[in-house]
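# Provide a 3D model corresponding to the input given below.
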Amino acid sequence: MTLIAICGASASGKTTLAKHLVDQFGLSKVVTTTTRPPRPGESERDYHFVSQLGFADQARRGDFLEWTAFCGHLYGTTKASVLVATQSSMAAVVVCTPHALYKLSRWTRSQGFGFRSVFLLADRETLEQRLVERNVTSVVDERRLLSTDLQKSWSAMHPYDLVIQPTSLAATVSDVGALIPA
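Sure thing, here's the model as predicted:
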């Protein structure tokens, strides 16, 4: 079993890539937890949407392998969600922050699983366009773009298995698909 972690800035295409890996390669998706409201079209297959209090309860119980706050919302990955995904296929994919990468890698390997990591780079114009399409407010938009600059520097500092600037979705899916064990 291998866990593939996809990192990148907000609106870099992480979730879209994960969905295509699930569809084309039969990977399981680790469903992470968040306190943010669902975007149009999102469901419990995309995230476990919980209240601030519910998230805090899970954190107090030690359910999370990692969690972080971003733009006023909490995001985290539970041990249970990783175990569910890893039991249902030979490989699973998780969308996470660079902050989460080390903790997920360490825990996954301690369980005897393989771990691969991908960082998606996207140019600022693409990110701005996608954030506008999401109807993100200007204050949050700027915080996300500042985060983008920080995450780009993280892509150089962390040992990702693949750092890619997507030119097309098909090419990106193919490149990341090469990391999936046969």
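
# hey, let's count contacts and neighbours off CA atoms from now on
OK.

# in what helix or strand does residue 171 lie?
helix 169-177 (DSSP states H and E).

# Apart from its chain neighbours, what residue comes closest to residue 90?
In space, and not counting its chain neighbours, residue 90 is closest to residue 1: 4.7 Å by Cα to Cα, 6 or more residues apart in numbering.

# Report the central residue of the chain.
When Cα atoms, centre = their mean is applied to the chain, the residue found nearest the centroid is residue 95 (1.5 Å).

# Please name the residues that touch that one.
Residue 95 is in contact with 5, 6, 7, 14, 15, 18, 30, 32, counting by Cα atoms under 8 Å, 6 or more residues apart in numbering.

# Can you flag which of those residues belong to strands?
5, 6, 7, 32 (DSSP state E).

# who's in contact with the last one?
Listed by Cα under 8 Å, 6+ apart, the contact partners of residue 32 are 46, 47, 48, 75, 76, 77, 78, 81, 94, 95.

# Among those, find me the one that's closest to residue 25.
residue 94 (14.2 Å; Cα to Cα).

# Can you show me the strands along the protein?
Secondary structure of the chain, counting by DSSP E: strands at 2-8, 28-29, 32-34, 47-49, 64-70, 73-78, 91-95, 114-120, 162-164.

# One more sequence to fold, the one below, so I can look at both together:
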Amino acid sequence: MSSSPSARDGEGPRSGQAPSTGSGQAGAGQVRRGLLLVVSAPSGTGKTTLVERLVQLVPDLVMSRSYTSRPAREGETNGIDYNFVSRQRFEEMVAIGDFLEWASVFGNLYGTCASDVERHLAEGRDIVLVIDVQGARQVRERRVDTVGMFVLPPSFEVLEQRLRGRSKDSEAAMQRRLQRARDEVAGFVDYDYVVVNDELESCVERLRAIVLAERAKLRQAWPVAEQIVGTFTRKDTQ
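Modelled structure (predicted):
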């Protein structure tokens, strides 16, 4: 999944990201390896909108673009909203191990391309995957360094109101979505951080604070810190 963003559950079109400032560069040829971030939430919580806003504010943070077997909806563009492929092609990609994670969501297949993620990380960019709890579980099993963030709605009632306000689903389909939400929120205990989307900008700011704090941890800051410390011990030669 690459820098043009994409997420699941049809939470709307995608937007741009903050320009790169080279903060992934540690200097003197050293590159800080990027962070692998996961954001999960029940459908209707606003996770896609939150992460779209987040990548606009945080340099060198990109939002992953999913592959999916579902047909493009009106207004969606291949390579921008999702990478749209046939179900047969998706299953072939599963068989050859192309995906870091994949899951079936309401009968459609969604997945994250492992090579896309690795490319961003190797180039020093942080990448955020907006995926469901199924996919997040797979990522954490394969990548123990994953930073997980779970977004909760203010309440079940608020979530139901949001879903009904935006959806044309039948009542039976709506009840399936609501039951899925009940099942998903129980998984918040498996994540590193939990934030509540009670107000867009304040929630985005909390997510931004998490990303910046993770960047300052020793394992991430080591290349830059080591270079600076080296200037204290280097002896000038005449």
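
# quick one on the thing from earlier: with distance to residue 60 of the first structure added, can I get the contacts of residue 32 of the first structure in JSON lines?
Converted to JSON lines, the contacts of residue 32 of the first structure look like this (distance: Cα to Cα, whole Å):
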{"residue": "46", "distance to residue 60 of the first structure": "23"}
{"residue": "47", "distance to residue 60 of the first structure": "20"}
{"residue": "48", "distance to residue 60 of the first structure": "17"}
{"residue": "75", "distance to residue 60 of the first structure": "15"}
{"residue": "76", "distance to residue 60 of the first structure": "13"}
{"residue": "77", "distance to residue 60 of the first structure": "14"}
{"residue": "78", "distance to residue 60 of the first structure": "12"}
{"residue": "81", "distance to residue 60 of the first structure": "17"}
{"residue": "94", "distance to residue 60 of the first structure": "23"}
{"residue": "95", "distance to residue 60 of the first structure": "23"}
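
# what two of those residues have the greatest distance between them?
46 and 78 (14.2 Å).

# Comparing those two, which residue is more hemmed in?
Using other Cα atoms under 10 Å as the criterion, residue 46 of the first structure and residue 78 rank with residue 78 on top: 19 against 16.

# how about residue 56 of the second structure, what's its match in the first structure?
In the first structure, residue 56 of the second structure lines up with residue 23, judged by TM-score structural alignment.

# cool, and residue 150 of the second structure?
In the first structure, residue 150 of the second structure lands on residue 119 (TM-score structural alignment).

# Return the residues in contact with residue 147 of the second structure.
35, 36, 37, 38, 191, 192.

# closest to residue 231 of the second structure among those?
Distances from residue 231 of the second structure to the contacts of residue 147 of the second structure, taken by Cα to Cα, are shortest for residue 35, at 26.5 Å.

# what residue of the first structure takes the place of residue 178 of the second structure?
So residue 178 of the second structure corresponds to residue 145, using TM-score structural alignment.

# What separation do you get for its match and residue 18 of the first structure?
22 Å (Cα to Cα, to the nearest Å).
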